[in-house]
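In: got a structure for you, letters missing:
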């Protein structure tokens, strides 16, 4: 049985809850966090998460699964999806470094390859949170709010691929990766667009999934769990598309 200690953010529902349950089923100890425990859109909540995890873990964790995220056309989306995720990864990295087999993974999205705003991505990668929030406001006011979510995930991808190679990550023996799901059947997805036939059809056309639309949650949870398991000893800096074949379909359509 796996006696590792894991932290899962966004564990109250959807992919986060499924991943936490999957890890717990292996016999691991799982520290679950959701917005009710720590609001990662704000500095106070980010500090609260670090304090709570440090106390609950005793100062050492073996794996971190950063799932927490939202898709609203709002500045809160960039504050959570990018800045909250980075604060979680960097803040808990010292606790990972105390493990003999540390691993970390973040949740990205297939949508990052479909559309994005480079100004918003640039503001994220310069770590200017207020400029990023202002860029989101401009996008929403110009009727382009739908591009906020994928932009935050593209920024996360770019940050992660660079960070994973740094001395404090790869140099410290901590694999850092991301899993990019396609559209999966979660309560949030149903509430946001799956229950609306028109929006559902539009999203399915933009992100075609040959293995089924929407996809199941369980395989995403299983993949996330593997990336933070002791078995993943030699993969880092990767964006793993678990999307029912959507990325391959979109690349084929453009000759990629």
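Out: Nice, thanks for sending it over. Everything quoted here is computed from the prediction, not taken from an experiment.
In: drop to CA atoms for contacts and neighbour counts, all remaining ones
Out: Fine.
In: Helices of the stretch 101-250 of the chain, start to end?
Out: All helices of the stretch 101-250 of the chain, identified by DSSP state H, counting those that start in this stretch, fall at 118-125, 129-141, 148-163, 187-189, 197-206, 218-227, 246-253.
In: Is it possible to get the ones you listed out as a markdown table so that each row also shows distance to residue 80?
Out: Shown next, in a markdown table, are the helices of the stretch 101-250 of the chain (distance: least, CA to CA, whole Å):
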| stretch | distance to residue 80 |
| --- | --- |
| helix 118-125 | 12 |
| helix 129-141 | 10 |
| helix 148-163 | 9 |
| helix 187-189 | 16 |
| helix 197-206 | 23 |
| helix 218-227 | 19 |
| helix 246-253 | 25 |
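In: closest one to residue 62 among the ones you listed?
Out: When these are compared by CA to CA, helix 218-227 sits nearest residue 62, at 11.6 Å.
In: quick one: that closest one to chain centroid distance?
Out: Remark: helix 218-227 is offset 12 Å from the chain centroid, using CA atoms, centre = their mean, to the nearest Å.
In: buried stuff in that helix?
Out: 218-221, 224-225, 227 (16 or more other CA atoms under 10 Å).
In: Tabulate those in a markdown table, adding columns for distance to residue 4.
Out: Formatted as a markdown table, the buried residues of helix 218-227 follow (distance: CA to CA, whole Å):
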| residue | distance to residue 4 |
| --- | --- |
| 218 | 21 |
| 219 | 21 |
| 220 | 20 |
| 221 | 17 |
| 224 | 15 |
| 225 | 12 |
| 227 | 13 |
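In: deepest of the helices of the stretch 101-250 of the chain, which one?
Out: Mean neighbours per residue, mean count of other CA atoms under 10 Å, is largest over the helices of the stretch 101-250 of the chain for helix 148-163, with a mean of 22.
In: Next, the angle helix 118-125 makes with it.
Out: Going by axes from the mean of the first three to the mean of the last three CA atoms, to 10 degrees, helix 148-163 is angled at 50 degrees with respect to helix 118-125.
In: one step back: looking at the helices of the stretch 101-250 of the chain, which is nearest to residue 92?
Out: helix 148-163 (14.3 Å).
In: Other residues contacting that closest one?
Out: With contacts defined as CA atoms under 8 Å, 6 or more residues apart in numbering, helix 148-163 is touched by 70-74, 77-78, 81-82, 108-109, 111-118, 120-122, 124-125, 136, 139, 169, 176-178, 237-239.
In: Weed out the non-buried ones from those residues.
Out: Applying 16+ other CA under 10 Å to these flags 70-71, 73-74, 77-78, 81-82, 108-109, 111-112, 115-117, 120-121, 124-125, 136, 139, 169, 176-178, 237-239 as buried.
In: circling back: nearest to residue 183, of the buried residues of helix 218-227?
Out: residue 220 (10.7 Å).
In: any idea how far the closest one lies from residue 57?
Out: Using CA to CA, to the nearest Å, residue 220 is found at 25 Å from residue 57.
In: ok, second structure coming up, stack it against the first:
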């Protein structure tokens, strides 16, 4: 049995994942702003540092896996763009960077980061915001987001999930992650019936927008079934899964991007890719 950390463990998909892991006999260190094994506010640097230290103390410097499920949705409000980027992006990246040695100390550790199908279904997410987040400049990202006025929160949500997905993809294949035996992947859910979605559905305007969004198979996803996906991605069966973003969204991503993906590697970029691979293998 292993030791796993799950952020966002007090509700929704994080709670369902923690419950599945505990039912399977694993030790789970839950992290949440609500009552959990580690209570921490991931929207602040101090809160993230407290979460890092408490988890490292609780696990004794060894983690068999991590599930980064804590996140904020695109609810309106002037301060929401800041909170969304802090929790959804920095609340993933800073924690994983600090926990990397503990993950490397385990045998074939697995990490699952919660992304979202908003990464490919929200139009016109500004690349400037993505680049700012990947550069670690949250203030610059938020300044750009506020130019979108009432749509700032939606853009912040999509941008935070897109940036964290790209972070996962770029880091997963490096010496510090794949080379250290850590499998780093992301799960991109669609509309899952969680307390957050139930709250949105209680508002007529939001409910109308949600019900009009294309979901080819119809309905909403189940948090417990998403937890089953996470447990699979943490298992030995996922040893060969690396740098993937797995969409579990009822077909919405395919609806919007049927002809956009997969794409072959551009011929002119092959030399750079090969140089990177040779450097990784050395």
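Out: Received the coordinates, thanks. For clarity, every value in this text was computed on a predicted model and none was experimentally measured.
In: Post the TM-score for the overlay when you can.
Out: Once superposed, the chains reach a TM-score of 0.92 (TM-score structural alignment, normalised by the length of structure 1), with 250 aligned residues with a CA RMSD of 1.7 Å.
In: ok, now which ones touch residue 145 of structure 2?
Out: Remark: with contacts taken as CA under 8 Å, 6+ apart, residue 145 of structure 2 is in contact with 81, 129, 152-153, 155-156.
In: Let's see that with 7 Å instead.
Out: 81, 152, 155-156 (CA atoms under 7 Å, 6 or more residues apart in numbering).
In: With residue 108 of structure 1 instead?
Out: Contacts of residue 108 of structure 1 (CA under 7 Å, 6+ apart): 153, 157, 178-181.
In: Skipping adjacent residues, who's closest to it in space?
Out: Once flanking residues are discounted, residue 108 of structure 1 sits nearest to residue 180: 4.4 Å by CA to CA, 6 or more residues apart in numbering.
In: Check the gap between the equivalent of the one you found over in structure 2 and residue 117 of structure 2 for me.
Out: Counting by TM-score structural alignment, residue 180 of structure 1 corresponds to residue 188 in structure 2. Residue 188 of structure 2 sits 5 Å away from residue 117 of structure 2, going by CA to CA.
In: hang on, the earlier thing: count of residues packed around the residue nearest to residue 108 of structure 1?
Out: Using other CA atoms under 10 Å, residue 180 of structure 1 has 24 other residues around it.
In: Can you tell me how far it is from residue 39 of structure 1?
Out: Using CA to CA, residue 180 of structure 1 is found at 23 Å from residue 39 of structure 1.
In: hmm, back to that, closest to residue 97 of structure 1 out of the buried residues of helix 218-227 of structure 1?
Out: Distance ranking of the buried residues of helix 218-227 of structure 1 against residue 97 of structure 1, using CA to CA, places residue 227 first at 16.4 Å.
In: Aligned to that closest one, what sits in structure 2?
Out: Checking TM-score structural alignment: residue 227 of structure 1 goes with residue 233.
In: what does residue 99 of structure 1 give?
Out: Checking TM-score structural alignment: residue 99 of structure 1 goes with residue 106.
In: for residue 249 of structure 1, same thing?
Out: Aligned by TM-score structural alignment, residue 249 of structure 1 pairs with residue 255 of structure 2.
In: which residues touch residue 63 of structure 1?
Out: Residue 63 of structure 1 neighbours (CA under 7 Å, 6+ apart): 5-7, 96, 102-104, 228.
In: Closest to residue 53 of structure 1 out of those residues?
Out: The closest of those to residue 53 of structure 1 turns out to be residue 7 (CA to CA; 7.7 Å).
In: what's the spacing between the residue nearest in space to the middle of structure 2 and residue 259 of structure 2?
Out: In structure 2, the residue lying closest to the centroid (CA atoms, centre = their mean) is residue 114, at 2.8 Å. Residue 114 of structure 2 sits 25 Å away from residue 259 of structure 2, going by CA to CA.
In: Identify the residue of structure 2 aligned to residue 112 of structure 1.
Out: Counting by TM-score structural alignment, the partner of residue 112 of structure 1 is residue 119.
In: Distance check, the residue nearest to its match when sequence neighbours are not counted against residue 28 of structure 2.
Out: Closest residue in space to residue 119 of structure 2, ignoring its immediate chain neighbours: residue 162 at 4.9 Å, by CA to CA, 6+ apart. Going from residue 162 of structure 2 to residue 28 of structure 2 by CA to CA gives 27 Å.
In: One more: residue 119 of structure 2?
Out: Using CA to CA, one gets 29 Å for the distance from residue 119 of structure 2 to residue 28 of structure 2.
In: now residue 146 of structure 2
Out: 38 Å.
In: Equivalent analysis for residue 199 of structure 2, please.
Out: In this view, residue 199 of structure 2 and residue 28 of structure 2 are 27 Å apart by CA to CA.
In: what does residue 164 of structure 2 give?
Out: With CA to CA as the criterion, residue 164 of structure 2 and residue 28 of structure 2 are 23 Å apart.
In: For burial, what's the neighbour tally of the nearest residue to residue 228 of structure 1 once chain neighbours are set aside?
Out: The spatial neighbour of residue 228 of structure 1 that comes closest, neighbours along the chain excluded (CA to CA, 6+ apart), is residue 103 at 4.7 Å. Around residue 103 of structure 1 there are 31 other residues, counting by other CA under 10 Å.
In: Check the gap between residue 103 of structure 1 and residue 93 of structure 1 for me.
Out: Taking CA to CA, one finds residue 103 of structure 1 at 10 Å from residue 93 of structure 1.
In: what do you get for residue 116 of structure 1?
Out: 28 Å.
In: Touching, the match of residue 180 of structure 1 and residue 118? I think so.
Out: No. Residue 188 of structure 2 is not in contact with residue 118 according to CA atoms under 7 Å; the separation is 8.4 Å.
In: quick one, strands of the stretch 51-200 of structure 2?
Out: Shown for the stretch 51-200 of structure 2, the strands assigned by DSSP state E, counting those that start in this stretch span residues 65-68, 110-114, 183-189.
In: Find me the equivalent region of the shortest one in structure 1.
Out: Taken onto structure 1 by TM-score structural alignment, strand 65-68 of structure 2 occupies residues 63-66 there.
In: after superposition, how close is the matching stretch to structure 2?
Out: Taking mean CA distance after the TM-score superposition for structure 1, the mean distance separating stretch 63-66 of structure 1 from the aligned residues in structure 2 is 0.3 Å.
In: how many other residues sit next to residue 34 of structure 2?
Out: 14.
In: Can you say which of the helices of the stretch 101-250 of structure 1 is nearest to residue 46 of structure 1?
Out: helix 129-141 (13.9 Å).
In: for the closest one, the distance to its chain's centre please.
Out: Using CA atoms, centre = their mean, the offset of helix 129-141 of structure 1 from its chain centre is 20 Å.
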